[in-house]
Each structure stands twice: as structure tokens, then as C-alpha cells.
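Asks: Sequence first, then the predicted structure:
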Amino acid sequence: MGKVVLVTGVARQLGGRFVRRIQREPEVDRVIGVDAVRPEHHLGGAVFVQADIRQPTIAKVLAEHAVDTVVHMDVTGTPLGTRGSRSTIKETNVIGTMQLLGACQKAPSVTRLVVKSSTSVYGSAPRDPAVFTETTPPKSLPSGGFAKDAVEVEGYVRGFARRRPDVAVCVLRFANILGPCADSPLVDYFSLPVLPTVFGYDPRLQFVHEDDVMEVLRIASFEARRGTLNSGTFNIAGDGVLLLSQTARRLGRPTVPVLLPAVTWLGSALRSVGMTDFSPEQIRLLTHGRVVQTTQMRETLGFEPRYTTAEAFADFACSRGPGLLPPETLARTVDRLADLVPAASSEERT
């Protein structure tokens, strides 16, 4: 008999896409898609079960279908469509994960657990190391929002791994996911016609393409070809970094540098009108940035991303259409202004 894979969060585009992708694997016999709401997209030949992972009924789903592999993708920072609120998202992320892990603990058929996490667990602080490894402790733990949820989720997953050492547990810490179907607070930010930035800061950012997300989830759901278990915690990101100023130029969007207190006020204003989740953690990311090392992703997990950070962003930018200013014109203008600064300084000295 082949694998029976259960995937949570299938009403979202990313979860639905992974369900369709994993069905093509010859080792997979059945795929069970679970979500509290019915997806608007098709799930191929997967069995859809409408169930809320915050409720104990998820244990019945695992037992009824004799699930052996669980891919937990229902850990997110954005509501689904117009439904949900911050409190609902937190409950699904944290309480839902607790219920799911409790069900997995009681299910003897479960032998593998894959959890979608985020590099936001490292936080963003002014004294951060240049590059985070999987074992680098954060200088400042996230104080709220999705980042804090991810920290709590990983804590519960570690507890589960201790209680069920027979289960291979793989935690994937994704950098900011981008692509035509990406949905996140950072995507909302990049979709603004004018990008507010923090005066005096130009943070380094990393991205991972949604196509690479599909592939690494697939790899993590099976044993490695060399016979070892794909278990542990892994940073997942494309090669290279982009500065926030570079992303704005490639989008063709002008920036408005403002002082940090004004950015905080702006974030509250944007949240009040439902435009974007400009949380304090989001502000810290756009102030100090974050870069992670991906050596373990390659050497242990055996995954090589197809897209670099720059290529992932380029594909995302193409899907969003032109900004207020043509990127080439904006780039030339910025370069000319940069050339004028030294010239002006030389004239002042003479």
C-alpha cells in the first residue's frame, strides 16, 4: 500500500497546489485535504474533509483514513479572503496546531510530520547576526503577530517530537514566499502604490519562490534517496539578497521614507482600513531585514532552489503589473541623483 498523506490548509492557493502536486507521486496512494472552509479551487483526486483543526474531530480524520504522513500548512499570517481576524488566525495557528499534534500523538499510523514554519521566528533586531543559522538564537524574540505564532508552533512541535521519537519531524522555515499566487502581509505591502520605508534604513531581504516551496515540501514528505530520514529544522530561501530599495525600483513603485514613529502610526491606519497587516514585526523586518543560511537545506535535505531571491522577486513583480513609474526610468532617475550627490559635495568643498 502507498502513502496516505493528510494536508491542512487546503483552502488556500498554496495548500491546494501542494495537494495537486503530491498526488502525482507514485508512492502516494491517497491524499486527504483538510480545511475549515471548502476550497474554491479544485483538489484533483484528493478527498476533501471539511474540518476545523482547532476541534478534536481532526483525530477521527487521522484514524478513519489511517494517515501516515501529515503536512501541516495551516500556519499563516493572513486571513482567507474576507473571512477571519487576527484572533481567529492565532487560534488556528496555535490552538489548531496543538489539536493536530495531539491527534498525531494518539495515531499509531502517523510516521512523518512536515510543518510549514517561517524564518520570522528569528525576529528582526538591530544587533542581529549578519546571517542566521538554524541554531542561532534570536537577539529579540518576536513580541506578537504571526512571528510569535510561529515561535509557539515550533515549541509545540519540539514537544511532540520528544513524545513520539518514532515519527520523523521536519520543520521548514521559509523565507518570505513570493510568486503569482503568493498571499502574505509582505505581498500586501509590495502591492501598495507607494511604499513607506523607514528613514535611514535599507534592509536586506530574502525570498523563496512558491514553485520551490512545492518541491521542498514534496522532498520533506518522503525519505531521502540515500535512505536517511528527512527530519530536523531547515531554513528555506533562494540564493542572494535584495535591498528594500532594489525591490521598490524593480516594482516601479516610489518610496516615502518616514521616521519610525510615523511608520508605526501608518501601520495602525492601514490595518484599520484592512489594506495590509503592517504589524510591529513587519515594521522591524522592513527596518532591520533578515538573512538566513541555507547550507543544511542543501547538504542534509538535498534541496537546491530553482529560483534565486532576485529571480523569485522578478517573477512576482511581473505578475503584479507595472507600478506608477517604469522600473527603467525609476532606476535611471535614482542613478542620476546618486551621481549628483558627489558632484554637489565637490562644489561645496571648492
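Replies: Structure received.

Asks: C-alpha from now on. contacts and neighbour counts both.
Replies: Fine.

Asks: Just the helices from this protein, written as ranges.
Replies: 13-22, 57-65, 86-90, 96-106, 145-163, 185-190, 210-220, 244-251, 260-272, 280-288, 295-299, 309-320, 327-349 (DSSP state H).

Asks: what's near enough to touch the nearest residue to residue 183 once chain neighbours are set aside?
Replies: The shortest distance from residue 183 to any non-neighbouring residue, by C-alpha to C-alpha, 6 or more residues apart in numbering, is to residue 78 (7.4 Å). By C-alpha atoms under 8 Å, 6 or more residues apart in numbering, residue 78 lies in contact with 86, 89, 183, 184, 185, 277.

Asks: what's the answer for residue 43, then?
Replies: 16, 17, 19, 20, 33.

Asks: And here is the other one:
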Amino acid sequence: MTHTVLVTGVSRHIGARVASVLAADPDISRVIGVDTVPPPSLTRDGGKSLGRTEFVRVDLRSPDIAQVIAAADIDTVVHMSLVSAPSRNAGRAYMKEHNVIGTMQLLGACQRSATVRRVVVRSTTAVYGSSPGDPAVFTEGVEPHDLPSHGYGKDAVEVEGYVRGFARRRPDIAVSLLRFANFMGPGVDSPLTRYFAQPVMPTVFGFDPRLQFVHEDDAVEVLRRMATDDHPGTFNVAGAGVLLLSQCVRRAGRIPLPLFAPAFRWLGEAARSVGLVDFSPEQLRLMSHGRAVDSSALEAELGWRPKFTTAAAFEDFLHSRLRGAA
């Protein structure tokens, strides 16, 4: 039984939702949410949306996280704190430190803990990279043709290496590693959702990549199930099916702007410098070659499948964020 849960990254949307759902579970005694800044809901609604969640301000790069785990007798850790894009203020160096060094500190604290018995880590399908030599669909055991060498994907590859090392050193702890496709839904704010919200959508000339999404409701449900029962292993998490980028553009009612790759990259750097959209080198590869994964291992493990397909998740995003605002 899960008694006391630590959720990292609660100042961001999905992390806050996971903490809230776990706090609503009567079988869970206590939920502690940690982040470097308070969740917006603490100031917006007095923390009502977080329920019983207790917020503690902690920088995962510091040893303080070990004191939190020890003081609260944490038995389950849900690590949601990976940052997918650098902020204008902090930049890429801080992002890498937060993702990699922060995870190392957290896992080190879990390794020394006598009470932790379950660890759930949010990762990303970006660990597979995007290249013309990729298989049509990635399963968890397929080695990527070209490992990501930039940004979030590269950080996630390093994080996963530390997670596997931790699992070997503490075989008594159930470790679940979840590779999520791009989150999509009404409350998701990411480089990709900001891209789809632009009136004109740059594309890479000559390419029409396959994209996959996971709806935020399904992501939260997967994390809830993983946090309340043991499901060790590595699992892809994505809505069924794929959408071509051209289909996304048409469904969003946007104007495509095909650009040669160097111009796309230049435009991305300009947009990133003013905080509009993050067209990183990794994003350029995704927008050229796409990526699709197989989530059947997760569905077999949980006896459950996502309610939203990739297309339905995108439609819900369009309805709530674009058409609803029109």
C-alpha cells in the first residue's frame, strides 16, 4: 500500500495534477509536493486544487531533498521535474543541471533511504531521437539509430542511465520509467502546443513527419496507477495512432510555411530569442523525421489503454485552446 508520496515538479501543470489526484486518494496518508517555486494554484486559489498536498520549496540539485525524504518517511517517489525546454531567464545550462544533477541528487537520496520502495520517473520518447534511419515504430527494446545530441532528449538519455543504475543498486525498490510522447490537452503549455498556436506554422520543406501525442488526462492516470502499485520496467506512453504534421496544420486551420532546413533553424533561433517558440535542433529533427512508438507493453502491464487516441488528444487541444478562444 502507498502511504506517503513525494511528487517533484508540482509547480508545472502535469506535476500539480498528479499531486492533486494522489492527494484525493483516501488510501494515501500524505502527499508532499516539491519544486523550486510554489505552484501557481497556491496563490490563485489558495491551494484548493492541490487538495491535501503539502508544498515544500526544494531545489533538487541541493542535498535538502534527502532531508525531506527522511523526515516524512516517504515510500513512493514520483519524479515529474524534468524540464523540456530552457526558459528565457535560466537558459540551457540551468535546464541541464536541473534535469541531470537534480535527478542524480534525488536518486542518491532514494538509494540511502530505508523507507522508499517505489520510484516512478517521467521520461520522454525523445530518447529515441529522430532520424531517417529509424524504424517505423519504436518498442522499448529497440536501440535508436541516432541518439539525441541536444536538449531535452540528451538530458533524458542521461537521466535514464542513472535510473537504470539506481535500479541495479536497489533491486528491492520497484522502479518504473515512463517514456511519454508529447503531452497534449487543454492545460498543456509546451514548445509544441505553442507552435500549433501560431497563426503561421513553419514546416521543413520536403518532409511530413508522423507525430504522436498523449492526452494529459491519460498521462495523469498512468502516473496515478504507477504510484499506487508496483509496475517495474520501462514503458512507452502514447495515444494510439499518428498524425502527419500536414494533418495537424489543416485541422488547426493554420497556414503552413514550408522552409528549407537552414531557414527553419534560423527562424527557430530568432523565435527562441524572443520567447515565442522553441525550435531547437532536436525540434528540427522531429519536424523533419517524426517519431512513433508502441505502447502495447504498458497496456498489457496495466490492463488499461489510453482513452484518447493521438488524433482525439489533438482535437481536444484545438477545441479548448484555439477554437474555444476564437
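Replies: Alright, I've got the coordinates. Remember, predicted model here, so these are calculated numbers, not experimental data.

Asks: ok, the closest residue to residue 293 of structure 2 other than its chain neighbours - how many residues close by?
Replies: Once flanking residues are discounted, residue 293 of structure 2 sits nearest to residue 138: 4.4 Å by C-alpha to C-alpha, 6+ apart. Here the number of neighbours of residue 138 of structure 2 (other C-alpha atoms under 10 Å) works out to 18.

Asks: how about the nearest residue to residue 261 of structure 2 once chain neighbours are set aside, what does it touch?
Replies: In this structure, residue 261 of structure 2 finds its nearest non-sequential neighbour in residue 204, 5.7 Å apart by C-alpha to C-alpha, 6+ apart. Shown in contact with residue 204 of structure 2 (C-alpha under 8 Å, 6+ apart): 258, 259, 260, 261, 264, 284, 287, 288.

Asks: Closest to residue 150 of structure 2 out of those residues?
Replies: Checking those against residue 150 of structure 2 by C-alpha to C-alpha gives residue 284 as the nearest, at 10.9 Å.

Asks: any idea how far the closest one lies from residue 297 of structure 2?
Replies: Distance of residue 284 of structure 2 to residue 297 of structure 2, given as C-alpha to C-alpha, to the nearest Å: 29 Å.

Asks: Show me which of those two is the more surrounded one.
Replies: Neighbour totals were compared for residue 284 of structure 2 and residue 297, and residue 284 leads with 20 against 16 (other C-alpha under 10 Å).

Asks: how about that one, what does it touch?
Replies: Applying C-alpha under 8 Å, 6+ apart, the residues near residue 284 of structure 2 are 204, 261, 264, 265.

Asks: where's it relative to residue 278 of structure 2, distance?
Replies: 10 Å.

Asks: What is the aligned counterpart of the residue nearest to residue 183 of structure 1 in structure 2?
Replies: In structure 2, the residue matched to residue 78 of structure 1 (TM-score structural alignment) is residue 85.

Asks: Ok, residue 219 of structure 1 next?
Replies: Counting by TM-score structural alignment, the partner of residue 219 of structure 1 is residue 225.

Asks: Which residue, other than its chain neighbours, is closest to its match?
Replies: residue 302 (7.9 Å).

Asks: cool, and residue 209 of structure 2?
Replies: Nearest residue to residue 209 of structure 2, sequence neighbours excluded (C-alpha to C-alpha, 6+ apart): residue 290, at 4.3 Å.
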